[in-house]
Structures are given as structure tokens and as C-alpha cells.
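**Q** need a 3D model of the following:
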Amino acid sequence: MSIFSLKNKTAIITGGGSGIGKAISEVFAQNGAFVCIIDFNEENAKQTLDTIVAKGGKGIWKKCDVSNQKQVQSVIKEIASSHSIDILINNAGVAHVGNIENTTEEDLDRIYNVNVKGVYNCMHAIIPHIKSRGGVIINMASIASSVGISDRFAYSMSKGAVLTMTYSVAKDYVAENIRCNSISPARVHTPFVDGFIAKNYPGKEEEMFEKLSKTQPIGRMGSPEEIANLALYLCSDEASFITGTDFPIDGGFIKLNG
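**A** Take a look at the predicted model:
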């Protein structure tokens, strides 16, 4: 149990069934939140909720494609009918490797629909439910939001949009007691990273894992739990004076590289 409590808070976590989202779901539940996992992958969502319940936590899961506004509105309305929503974690996202020349229109649309429109859809649906009582929104951005990363054109575009949406919502709703911040991780060791390495570097998994780890000045990748603990603080009452701010958690990548 952390010193930061989310007791009696209801938190919606998109992409909450795997990777960073899974860690946030579990950490929030451990610290008193009623967790609502929204995920397109039913198996991941159910397994994460089962883990939470087995450890004494409480929550629900809902299947939802965040790029589909009607689905998002329906799920949020259903949750709000029985729970007072306090927290939204916009974590659902997809990645893409490629520069502008080898990024197709289909690639760009897919990244935009999930990473940008998905964040918009969730904030658009939730803000009317929390305006009267306040709340916290955390958008998962990336170091790619603010620095150039080779071969990540579409992904960087989308995360730059997440960053500026965060600033805009924070400014527009500060008087409504809605705090909106973003978290910008560098490379984090998730199943996605392992899958990417296995697919693109068969037989060289250990070598490439070590190489990618060392791109962080601190010498390793971050853990999902480290991102989750930052999110926990930012959603707690102890962070009540923080809004409109991006939080890089990057092992020194932005400031110490170059």
C-alpha cells in the first residue's frame, strides 16, 4: 500500500488489460480505487481483473474500441449510471515503425484513430460526468511528443497531439476542478517490446534487448510499475496543485542524450 490513496475513487483505465495499463489497473486497485478496465482485448481485460480481485481489489471490465465514439459513449454512460467517475487514464494506444516515406495513409489513419481520436473520444465522453464535482485525467503521451525519434513518424505525430490536447483541456477546465496532465515514458519493458524484438530480430533477442535498454542513459528500460506509481501520485489528492503539465519518465533520455 502506497502513501497515496485512491480510496472511494472510481478510475477508468483504457488499454487497462496489458502492459502499462495493466500495471496502472493493479496499482490503483491496490490503493483503494474501484477500477474500470476498458480494453479491446477481452482476454487481457478479464485476466487483469481476475488478478485484481484475487488480491482483494474491486473493479469491472468492459470491451470497447476507443476509436469508436458510439462505443465509448455507451460504455462511459453505463459506468456512470452506477459509479461516480473520478479518474480517467487514457492509456490505450498503438505503435508504428516507419518514416514519412514508408508510412502509408492506412498506417496514419490507424495510428490517428486510436492514439488521437481515442483520447478525444474518452475525454469528450467523460468530462460532462465530472464537471460538477471535479476529477483527474491522465493522458499517456511519450518522449516522442517532444523530441525527434528516428523511424517513428506517425507515432510521434499522434503523441504530439496527445500532449497538446492535454494542455488545452487543462486550460479549458481548470475552473471546473478538472486536472489534466500527461505522462511521457521512454522505452518501457512490456510484452509489446518483447514481441517487437522477437518479430524483427529472431535469434538476436538478448542482443537487441540489451541494445535498446542502453538507449536510455540510465542503462535500462523502465518498468510498467514505475509508470503506474507516477500515475498514482498524479491522481491522488497530494497532487491537487498539479495540472497542465507533462511528466517525462525516461531514464534521462530527453535531457542527457546528446
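**Q** CA only for contacts and neighbour counts going forward, please
**A** Will do.
**Q** and after whichever strand or helix holds F209, which helix or strand comes next?
**A** Counting by DSSP states H and E, the element that carries F209 is helix 205-213. Using DSSP H and E, the helix or strand that follows helix 205-213 in sequence is helix 224-235.
**Q** that next one packs against which elements?
**A** Judged by 3 or more C-alpha pairs under 8 Å, 6 or more residues apart in numbering; DSSP states H and E, helix 224-235 is in contact with helix 19-30, strand 135-140, strand 178-185.
**Q** ok, 10 Å please
**A** If you count contacts as 3 or more C-alpha pairs under 10 Å, 6 or more residues apart in numbering; DSSP states H and E, helix 224-235 packs onto helix 19-30, strand 87-90, strand 135-140, strand 178-185, strand 246-249.
**Q** between the longest helix seen in the chain and strand 178-185, how many degrees?
**A** Using DSSP state H, we find that the single longest helix of the chain is helix 153-173. Between helix 153-173 and strand 178-185, the angle formed by their directions is 160 degrees, by axes from the mean of the first three to the mean of the last three C-alpha atoms, to 10 degrees.
**Q** quick one, helix 153-173 and strand 135-140 angle?
**A** Going by the same axes, to 10 degrees, helix 153-173 makes 160 degrees with strand 135-140.
**Q** list the buried ones in helix 153-173?
**A** 153-167, 169-170 (16 or more other C-alpha atoms under 10 Å).
**Q** so what does the strand or helix carrying G59 touch, helix or strand wise?
**A** Using DSSP H and E, G59 sits in strand 58-63. Packing partners of strand 58-63 (3+ C-alpha pairs under 10 Å, 6+ apart): strand 10-14, helix 19-30, strand 34-39, helix 42-54, helix 69-80.
**Q** tell me what angle the last one forms with strand 34-39.
**A** Just to be clear, that refers to helix 69-80. Calculated by the same axes, to 10 degrees, helix 69-80 forms an angle of 160 degrees with strand 34-39.
**Q** quick one: the residue nearest to A11 when sequence neighbours are not counted and K171, what's the gap?
**A** In space, and not counting its chain neighbours, A11 is closest to I87: 4.5 Å by C-alpha to C-alpha, 6 or more residues apart in numbering. Going from I87 to K171 by C-alpha to C-alpha, to the nearest Å gives 18 Å.
**Q** before we move on, what about D194?
**A** Here the criterion is C-alpha to C-alpha. By it, D194 lies 38 Å from K171.
**Q** ok, back up a step: the residue nearest to A11: neighbouring residues, count only.
**A** A total of 27 residues lie near I87 under the criterion other C-alpha atoms under 10 Å.
**Q** next up, for comparison:
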Amino acid sequence: MPTFIALPAFQDNYIWLLTDDTSFKVTAVDPGDARPVISWLGRHPEYQLSTILLTHHHRDHTGGVLSLKAATQCRVLGPDNPTIDGIDRTLADGDQINLAGQSIRVIAVPGHTLDHIAFFCDDPQDPWLLSGDTLFAGGCGRVFEGTPEQMHDSLQRLAALPDDTTIYCTHEYTQANLRFAQAVEPENPDIRIRLEVVEDLRRDGQITLPTTLALEKRTNPFLRCAEPAVVEAASRQAGAEVSPGAETFAAIRAWKDIF
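**A** Below you'll find the model as predicted:
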């Protein structure tokens, strides 16, 4: 089981490092900026960057790839998108890779971008997911390239993973996401309590990640599009009755975009 380390980047990104304390090899996930990774490696000379994993092509996730590859000769794995420079192996839905002795499955999750993939480790003792910009703590990514239907289907794929899956996403958006979740479900006590905890963490400058799938299912409106309260709120916002599922998702995603 790797150790997960969050490196802050830009205003609200996290670059996740996965360290293998047996081989002293490191995997960097979505390094939009090379500097935080190089700085960490400089402070931990016993570790070697061996792999970069990419979830999608946005520059704040790929901008540091070529510098890191030049400095470390690491291998780069990511989606099949020719606009991403430096990829050594392209990955598609269902592919398997090995990290720190664990088998990782690639899951295609189009919506935020058409090339977006996620990485899932189905270790029965400690499953985990690198969700990129598809599933956030308390929210989900904007639909830039795909359709709301695609994004909803992608989130449903992730929601079908084990409830005890630990989720490592790539932005510190939790507080804003939960404020929106509370607007959607003002009577949901799980959202209220979680928002209070998150506000305390952010007041102290602390990270709010990782999260778990079980917690997301109780507090993330984008995973609750079949819940009557969410459907009702979406219908009010849309000004017309919407059906549970993809229609509700589309209505609350459009609402969140202007929230």
C-alpha cells in the first residue's frame, strides 16, 4: 500500500505523490507544476520519481510533465490524447497497471473532458481512487467537453465502487462544494455537520482530503440525483419538473455553474 502525500500547487490544486517505502519509488499524479515535486524530491533524496499518472489533458494537470521527465527519466502514463506531450503509455478503460505491488484499474470517466480517466485500486482491505477532476469532495467537475449525461454516467460508475473507497481528488473545492450542497438539501444533517468540520479545517489552513465514497453518497448532491429532495430542488431551479438521474444532474450542474 503506498503512502499518499498531497503537494499544494497553484491556488487550489493538489499533486498527489504515492510513495513506495519498500522500493523508495514515487508516483506523481497530475503534476501541473514541476516545482513542488522537485522540491519534495530534493528534501527526500532517498526517493526516486519513477512514474507520472495523468487523468486528463488540462494544463494545470500536465504542465510539469516534460520538466519532471527530463529531470528524472520517469515514465508517463495517461489518456490517449495527442495534445499531451511526453506520454510513454496511453491508457484506456479496463487497462491494468501495477504500482507499489498493487493492481490498478483504469476507468474511463468522460464528461469534464472527453479523455478523462480515473485510477482505482480494488484492494479489499483498503480500496482507493484517483478521481482527478471528475469526482470532488462534495461536488464534481464542470462539464467542459462532454455532456451532462456522460458526466452523470461517469459518476454512476464511480458510485458503484465499494463504499469504503478512499477518494483522492485534485482540488481544494470542498468548502464551496458543500455550501452549494446545503443550498440543494438544506435539511440534510450530514451536509450541515460536514460543512462545519470543513470550515474549521479551512480556517486552520488544513487540507479537507481525502474523502470516502460512503461520505460522498450522503453529502454530495451529484451522487444523490435520485434522492427526492435533490430532484425537487433541481425541478424548482429548472422551473419545470425533471426526472431523477441525468436530468436532475444536468439541472443542478447548471445551477452550480452560477452559484
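**Q** can you calculate the TM-score here?
**A** After superposition, the two chains reach a TM-score (TM-score structural alignment, normalised by the length of structure 1) of 0.35; 159 aligned residues with a C-alpha RMSD of 6.0 Å.
**Q** the helices and strands packed on helix 224-235 of structure 1: which one's closest to L256 of structure 1?
**A** Between L256 of structure 1 and those, the shortest gap by C-alpha to C-alpha is with strand 246-249, which sits at 12.5 Å.
**Q** quick one: buried residues of the next helix or strand after the closest one?
**A** Following strand 246-249 of structure 1 in sequence order, the next helix or strand is helix 253-256 (DSSP H and E). For helix 253-256 of structure 1, burial by neighbour count (16+ other C-alpha under 10 Å) applies to F253, I254.
**Q** ok, I24 of structure 1 touching C235?
**A** No: between I24 of structure 1 and C235 there is no contact under C-alpha atoms under 10 Å: 11.1 Å.
**Q** quick one: common contacting residues for the two?
**A** Counting by C-alpha atoms under 10 Å, 6 or more residues apart in numbering, the contacts common to I24 of structure 1 and C235 are A11, I89, N229.
**Q** against I12 of structure 1, how distant is the last one?
**A** Applying C-alpha to C-alpha, one obtains 16 Å for the distance of N229 of structure 1 from I12 of structure 1.
**Q** for the one helix or strand G42 of structure 2 maps to, packing partners?
**A** Assigned by DSSP H and E, G42 of structure 2 belongs to helix 34-43. Applying 3+ C-alpha pairs under 10 Å, 6+ apart, one finds that helix 34-43 of structure 2 contacts strand 3-9, strand 13-20, strand 25-29, strand 48-53, helix 65-72.
**Q** okay, those in a markdown table with mean neighbour count and distance to Q175 of structure 2 next?
**A** Formatted as a markdown table, the helices and strands packed on helix 34-43 of structure 2 follow (neighbours: other C-alpha atoms under 10 Å; distance: least, C-alpha to C-alpha, whole Å):
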| stretch | mean neighbour count | distance to Q175 of structure 2 |
| --- | --- | --- |
| strand 3-9 | 16 | 16 |
| strand 13-20 | 23 | 14 |
| strand 25-29 | 24 | 23 |
| strand 48-53 | 21 | 27 |
| helix 65-72 | 17 | 29 |
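**Q** can you add distance to V37 of structure 2 and give the ones you listed back as CSV?
**A** Rendered in CSV, the data for the helices and strands packed on helix 34-43 of structure 2 read as follows (distance: least, C-alpha to C-alpha, whole Å):
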stretch, distance to V37 of structure 2
strand 3-9, 7
strand 13-20, 8
strand 25-29, 8
strand 48-53, 9
helix 65-72, 8
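**Q** F119 of structure 2: which of these is closest?
**A** Across the helices and strands packed on helix 34-43 of structure 2, closest to F119 of structure 2 is strand 48-53 (C-alpha to C-alpha), at 8.8 Å.
**Q** the closest one - contacts with which helices or strands?
**A** When contacts are defined as 3+ C-alpha pairs under 10 Å, 6+ apart, strand 48-53 of structure 2 packs onto strand 13-20, strand 25-29, helix 34-43, helix 59-62, helix 65-72, strand 75-79.
**Q** and with 7 Å instead?
**A** strand 25-29, strand 75-79 (3 or more C-alpha pairs under 7 Å, 6 or more residues apart in numbering; DSSP states H and E).
**Q** tell me the contacts of the residue nearest to A11 of structure 1?
**A** I87 of structure 1 makes contacts with T10, A11, I12, G135, V136, I137, as judged by C-alpha atoms under 7 Å, 6 or more residues apart in numbering.
**Q** now, which of those residues sits nearest I178 of structure 1?
**A** Using C-alpha to C-alpha, the contacts of I87 of structure 1 come closest to I178 of structure 1 at G135, 4.8 Å.
**Q** next one: the nearest residue to W61 of structure 1 once chain neighbours are set aside from N44 of structure 1, what distance?
**A** Closest residue in space to W61 of structure 1, ignoring its immediate chain neighbours: I37 at 4.5 Å, by C-alpha to C-alpha, 6+ apart. Applying C-alpha to C-alpha, the value for I37 of structure 1 to N44 of structure 1 is 10 Å.
**Q** same drill for those two, tell me which one is more crowded.
**A** Set side by side, I37 of structure 1 and N44 show more neighbours around I37, with 28 against 19, by other C-alpha under 10 Å.
**Q** next one: the more buried one from L88 of structure 1, what distance?
**A** 10 Å.
**Q** K255 of structure 1 too?
**A** Shown here: K255 of structure 1 relative to L88 of structure 1, a distance of 29 Å by C-alpha to C-alpha.
**Q** what's the answer for N121 of structure 1, then?
**A** For N121 of structure 1 relative to L88 of structure 1 (C-alpha to C-alpha), the value is 12 Å.
**Q** same question for D194 of structure 1.
**A** 27 Å.
**Q** okay, the two: which has more neighbours?
**A** Using other C-alpha under 10 Å as the criterion, D194 of structure 1 and L88 rank with L88 on top: 23 against 14.
**Q** which residues does the more buried one contact?
**A** By C-alpha under 7 Å, 6+ apart, the contact set of L88 of structure 1 is A11, I12, I13, V136, I137, I138.
**Q** would you reformat those residues as JSON lines and include neighbour count?
**A** Shown next, in JSON lines, are these (neighbours: other C-alpha atoms under 10 Å):
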{"residue": "A11", "neighbour count": "28"}
{"residue": "I12", "neighbour count": "28"}
{"residue": "I13", "neighbour count": "25"}
{"residue": "V136", "neighbour count": "24"}
{"residue": "I137", "neighbour count": "28"}
{"residue": "I138", "neighbour count": "22"}
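**Q** spatially, which two of those are the most separated?
**A** Using C-alpha to C-alpha, the two most remote members of the contacts of L88 of structure 1 are I13 and V136, lying 11.9 Å apart.
**Q** ok, which stretches of structure 2 are helices?
**A** Under DSSP H, structure 2 gives helices at 34-43, 59-62, 65-72, 148-159, 174-184, 189-203, 213-219, 228-238, 246-257.
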